[in-house]
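Undergrad: Coordinates for the following, if possible.
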Amino acid sequence: MFEWLARFSLAHSKLMIAIWLVLAVASIPFALNAADPLKVGGFTSDDTESSMVRDVIENDLGYSPSSMIVVYESDTLDARDPLFQEQVEDSLSRVGELDFVEDVITPSVDSSLISASGEIAYAIVGLDLPPEEAQRDVPEFERALVGQPELTFLVAGAPAFYADIETASQRDLRRAELIALPIALIALLFVFGTVVSAAIPLVTGGAGVVVILSAVYWLAHVTDLSIFVLNLATMLGLGLAVDYALFVTSRYREELRRNGNDVEAAVIASITTAGRAVFFSGMAVLIGLSGMILFPLMFLQSVGFAGVVVVAISTLTSLTLLPAILAIVGTRVESLSIGRLGGLAVGSAGGDGRWYRLAIGVMKRPVIVAVVTISVLVALGLPFRDANISSPDATILPQDLPSRQGFDLLSGEFSGGEISPFVIALQFGEDTSSQERLAIASHVESLARSDQRIERVQGPTVFADELSGVPASVRFQARLLLEQLGVNTQLDRLWTGDEAIILAFPVAPANQPENKELLASLRSIPDTDEARVLVGGGTAEIVDVVDVIYDRFPVVAGVVVVTTYLILLVLFRSV
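TA: Predicted coordinates for the structure are as follows:
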């Protein structure tokens, strides 16, 4: 097969290059818009306890699927000042007219949205779409906000965070391309030693990346793909193209010297040897990345789908376009030498080159080399024991983006978990009396309030500090009476009669280790015949996703190992 590919590329080299040129040019419009159909998010699974809690609060208590957070501050007004709160209301006057807005909670309705220092306050705007989809509405939402003479504001929350992730990803990708391409060219010059041979991998890589991005664009119309595949497609596509071209071009130059500048013999020998290695290497990488598709999380599946596309197209360019280019370039591959500074990839037929001496040195001391190599690898891997596996949050964003700035403001004036509380859902049994239900809710609230890792608690019986010493049923009835008199105490967001919601706002941000310990403590509250206890929220979603990954990992690893072994079995024809 490989000899046939080589001979076909030799016989139809101009046709092969023309086909790839047309394909690359036709792909440019789609490649330039590859980000449009891609999605953000994909870090949640429907088969987790945190997902069950999310369903409860959205379906039974009317919580919005996502929320915008508008953070306000003023140089002249205290956030507790009525004028401050009036301007907050005025700034949001047009927001309620937006089709995707469900509700608005302002500091005048919920005083807990005002910081203790009075420096800042924030409003919560509920949206009718999950954050992954609502992020497309962020620009329209920002346009609807009305500027105020004495207030400044920032838009934060999950939709804004996802919108800024897309902005940062595209910006970082452009920066990476501007940095990576010149570095790659310089490295290739030192490796190959001539300008022509160094340019070949960049030509094949550039053509491959354009086609890859076009394929990603169309694939995203068939299945959900994460915005992160842009970085994967570009960097991995270029990296594989350079890697594979290094193998084939280096072998081609050696064969030229060995066969007296016979271009046809050199191309055939290169593809049947180095090309064969590239093909099986590509298959091994492809299988490894395709294993990611087995994870039930969109962002990991995206890596799998995009990885298959990247490796397949990169391998194809190396086995079709690259030999055609070599056939056209011929012996000019050695043109424009940079002298003694380059040529790291140039082998020596006489058995006295640097790579020959390195190989002989390794074979003379295999045990020492193995021990040193393994020791270095283990040393490099040891820090992973303390890795804090987490989902992304606003802290991964550059500090010049609005959602990061809003997050930092909230974290500085409120607790670290102000916008990612623990959500404790109590589902009561049919035979549980109203008094028992209130007693259970009050007991769980007390457990949460007594934990020093929790800053504050909201619940159906947490109401009016002046009534903290009276029974839970009295506090609840007082709150219920105010609701009947037209005072909005937001009881409907915490109580349905059959279910109760308790919000526990932790001191630390959601992804901190102490919150994971706190989650374990909250989830240790036992279920009873009277009530079932479910715990969700920001930390819970992070922990649940990591658990899903670890649970599925043995299956994925097993499939990858077995299929990779079968590929290598075919390559080496030996068990």
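
Undergrad: C-alpha from now on. contacts and neighbour counts both.
TA: Will do.

Undergrad: so what secondary structure elements neighbour the helix or strand where Ala277 lies?
TA: Here Ala277 sits within helix 276-290, counting by DSSP states H and E. With contacts taken as 3 or more CA pairs under 8 Å, 6 or more residues apart in numbering; DSSP states H and E, helix 276-290 sits against helix 298-316, helix 538-572.

Undergrad: Here is a second sequence; please produce its structure as well for comparison:
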Amino acid sequence: MTRGPLGRLGGAVGRHPFIAIACWAVIVAVALATAVAGLGGQTVFQRLQGQAPSVDGEASKADAILSGGGQSTQSFTLLVHGVDLADGRLSAVANRLGTTLAALPDTSYLNPLAAPVLPGGAHPAAIASSFASDDKGVLFTTTVSGRHGGDPDPDTVDRAQAALEHAANEIRADVPSATALVGGSSLLVHSLLKVSQNDLERGEAVALPIALVIMLLVFGGFLAAGIPLLGAIVSIVGAFGALFGITYLMDIDSTVINVVTAVGLGLSIDYGLLVVSRFREEYRTALAAMGEPWHLAASDRRDIRLLAIAHTADRAGRTVLFSGTTFAIASIGLLVFEPRIVRAIGVGALSVTVIAIATALTLVPALLALTGDRLLRPGALTHIPGVGRLVSRFGDVAPAEGFFSRLTRRVQKHPALITLICVGALVAVGSPLFTLQLANTSIDAIPSSSTQYRFTEQLSRHFPDATSPRVELVTATQGDAKTWATRVSAMPHVDSVGAPAQRGNGWAAVVRVAPATGIDVVREIRADRPDFPARVTGTDARTADLSDSLVRSAPWAILIIALGTILLLFLMTGSLIVPLKALVASALSLGASIGVLVWGFEQGNFAGVLHFDASHVHGVDVLVLVLTFAFGFGLAMDYEMFILSRIKEQVDAGVEAREAIARGLQRSGRIITSAALIIIVVFAGFATGDLMVIKQLGTALAVAVLLDATLVRCLLVPAFMTWQQRIMWWAPRWMKRLHARIGFSD
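TA: Down below sits the predicted model:
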């Protein structure tokens, strides 16, 4: 066999394993020192941002009008509830707080208790929202402004926050029955970053041990199982380093690190599993061909081992390269979207994919060269009664005939019927997709583990007019605002419209709606605009702008991913039908996974299992929807590559198409099942986190992989390829000639 570039790379790494390992050790050390330990600066977690996904749409333009184009500010609010507003102790604390804040530069303070009460006990309209709806609470707000268009002074911000925290402690001490909490956007961001870090640690703590157990069953020993896991750990650390560097080029949201780490962990274990398994197969085959390999000299065994590493790099390495490139194409598709967070995830996923490929093609072969013959010896687990039989049944090297070949031959007896049944099942599972509602869970579903959860819950319950409005009308004049408010108040699903108030350079009127219908109300209002200049803003309006932006960019992303996948699979197989079949199969499994997401989260059926409050989840997060299609497709193509590489080897060897499918699935089935199980564990581990966007994404990808590795790869793919075997490897003549010139082969 003529060695290709990957085979030559594998052979070079095998001859000089310590050089490869030393290079990776340096990379890991640098990443740990800078990104994790924060030597000489901040850690990667400290450099993360935390804010809701947004775009430059109608809502952002309306927000700019209401802000008056003023200076950058940072505000904190002291929420007090369960007190008598006439209590002198409360007034005394409020006055002392005002004195402290007055000494700070560029700092304003709003003490609603200092305002005169109107006849009848009413509060002035300008500060009415600062009083609780039951008149048993009040909000004290301080705002620190920046100078000359810059950000507020950090030291002043810290001192202002500390003053409010001290006042809250005083109130709790003086009035034990009172609730006193300090909140603010920066505090919420900080708390969500902490939750994100905890979710990441918890996800890894769940995924890595279970992944090790699965690989122990696959390989039968700690040595072989540890190699893919070590590659995964190196990839995770490398991903931290890559993200740390990216934070200096663009803002990275806290969600990005969870998504990229989960993806990197899954890909690295997948690729390591494939390479180690193929090496053991190649090495055993090469030694068996020598007749009596135990008589070989150590140097001869080393030469055979290096040859096996080279063959592994040529075959499994090529599959890794194709799979990783497909996932990279899916990540590139994310770069066409407008929201910064989507592009950041795309860049992060692209970088961690490159790292996962690099570890599989260099670090793993180096470790194989050092472990050598020990990988072929029966592991300690094989000597344990009962476990040894389990290991032999689920080992990485499949026999010529087994479960998957028998299953394939049963499927091949009725390929058309099985194809139709599988398609029908996937459509049925995905049917809830037709009731899909979009939401922004980063706003609606703040996790209870966040230190700001209680503040936001109390604010929403007792100070509804002080919360950020879901829908808000913005006009240039008071008359226009009143006219539009009257018109909107008659619309369906609108509970009421507040009195217009002047803010910044415009007038605003709050539209009160149920959280589940807010986005629909925004679209209805925008579809029936008045003749005068008018805009709609609010949290639901921003979510509508975000979803509209994603929909506008989606065709370009789909085009990039589809064309890239078709080109890659064509170069690999020489067929036009195989890539089209892969796209349709992946679309079916992804649609089914979104259907499960709607059923589980939007309809609340997963609330008990995944421990979330269904009343705060009003739909599928718009960000999750995009990432599920991109990453779910990339992961599905992983298993497509695993199967196709084995089937193509059989076809190229002259095996009849029907038999090639059965043999290809038999040789790849165990690895696909093991890899899929590990991926499911990884994403299920992250689904146990508290951030709703990560919980939804982890669930969606776990379901997508489960469906793809079972229903699609084990039943639908062999059934359809058998049913349409006469055209499966077809391509126009000009494409065949093109493939003969530039196509890839072993």
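
Undergrad: Can you lay out the helices and strands packed on helix 276-290 of the first structure as CSV showing distance to Pro506 of the first structure and mean neighbour count?
TA: Formatted as CSV, these follow (distance: least, CA to CA, whole Å; neighbours: other CA atoms under 10 Å):
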stretch, distance to Pro506 of the first structure, mean neighbour count
helix 298-316, 27, 24
helix 538-572, 10, 17
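
Undergrad: Compare these and report which one is nearest to Gly41 of the first structure.
TA: Of all these, helix 298-316 sits nearest to Gly41 of the first structure, with 7.0 Å by CA to CA.

Undergrad: Mind listing residues that contact the closest one?
TA: 41-43, 205, 208-209, 211-212, 215-216, 224-226, 228-229, 232-233, 236-237, 240-241, 244, 278-279, 282-283, 285-287, 289-295 (CA atoms under 8 Å, 6 or more residues apart in numbering).

Undergrad: In three-state terms, label Gln452 of the first structure for me.
TA: Here Gln452 of the first structure is recorded as coil under DSSP: H, G, I helix; E, B strand; the rest coil.

Undergrad: Distance of it relative to Ser446 of the first structure?
TA: Noted for Gln452 of the first structure: a distance of 12 Å to Ser446 of the first structure, by CA to CA, to the nearest Å.

Undergrad: which of these two has more neighbours?
TA: Ser446 (13 against 10; other CA atoms under 10 Å).

Undergrad: What lines up with Gly347 of the first structure in the second structure?
TA: Counting by TM-score structural alignment, Gly347 of the first structure lines up with Val397 in the second structure.

Undergrad: now do Ile313 of the first structure
TA: Checking TM-score structural alignment: Ile313 of the first structure goes with Ile355.

Undergrad: Which parts of the stretch 151-300 of the second structure are helices?
TA: For the stretch 151-300 of the second structure, the helices defined by DSSP state H, counting those that start in this stretch cover 154-174, 185-219, 222-246, 254-288, 298-333.

Undergrad: can you redo those helices as a markdown table with distance to Gly10 of the second structure?
TA: Formatted as a markdown table, the helices of the stretch 151-300 of the second structure follow (distance: least, CA to CA, whole Å):
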| stretch | distance to Gly10 of the second structure |
| --- | --- |
| helix 154-174 | 52 |
| helix 185-219 | 22 |
| helix 222-246 | 16 |
| helix 254-288 | 11 |
| helix 298-333 | 5 |
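
Undergrad: Could you dump these into a markdown table and include distance to Gln478 of the second structure and mean neighbour count?
TA: A markdown table is the format used below for the helices of the stretch 151-300 of the second structure (distance: least, CA to CA, whole Å; neighbours: other CA under 10 Å):
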| stretch | distance to Gln478 of the second structure | mean neighbour count |
| --- | --- | --- |
| helix 154-174 | 35 | 17 |
| helix 185-219 | 29 | 20 |
| helix 222-246 | 46 | 23 |
| helix 254-288 | 40 | 24 |
| helix 298-333 | 45 | 24 |
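
Undergrad: Perfect, I'm done here.
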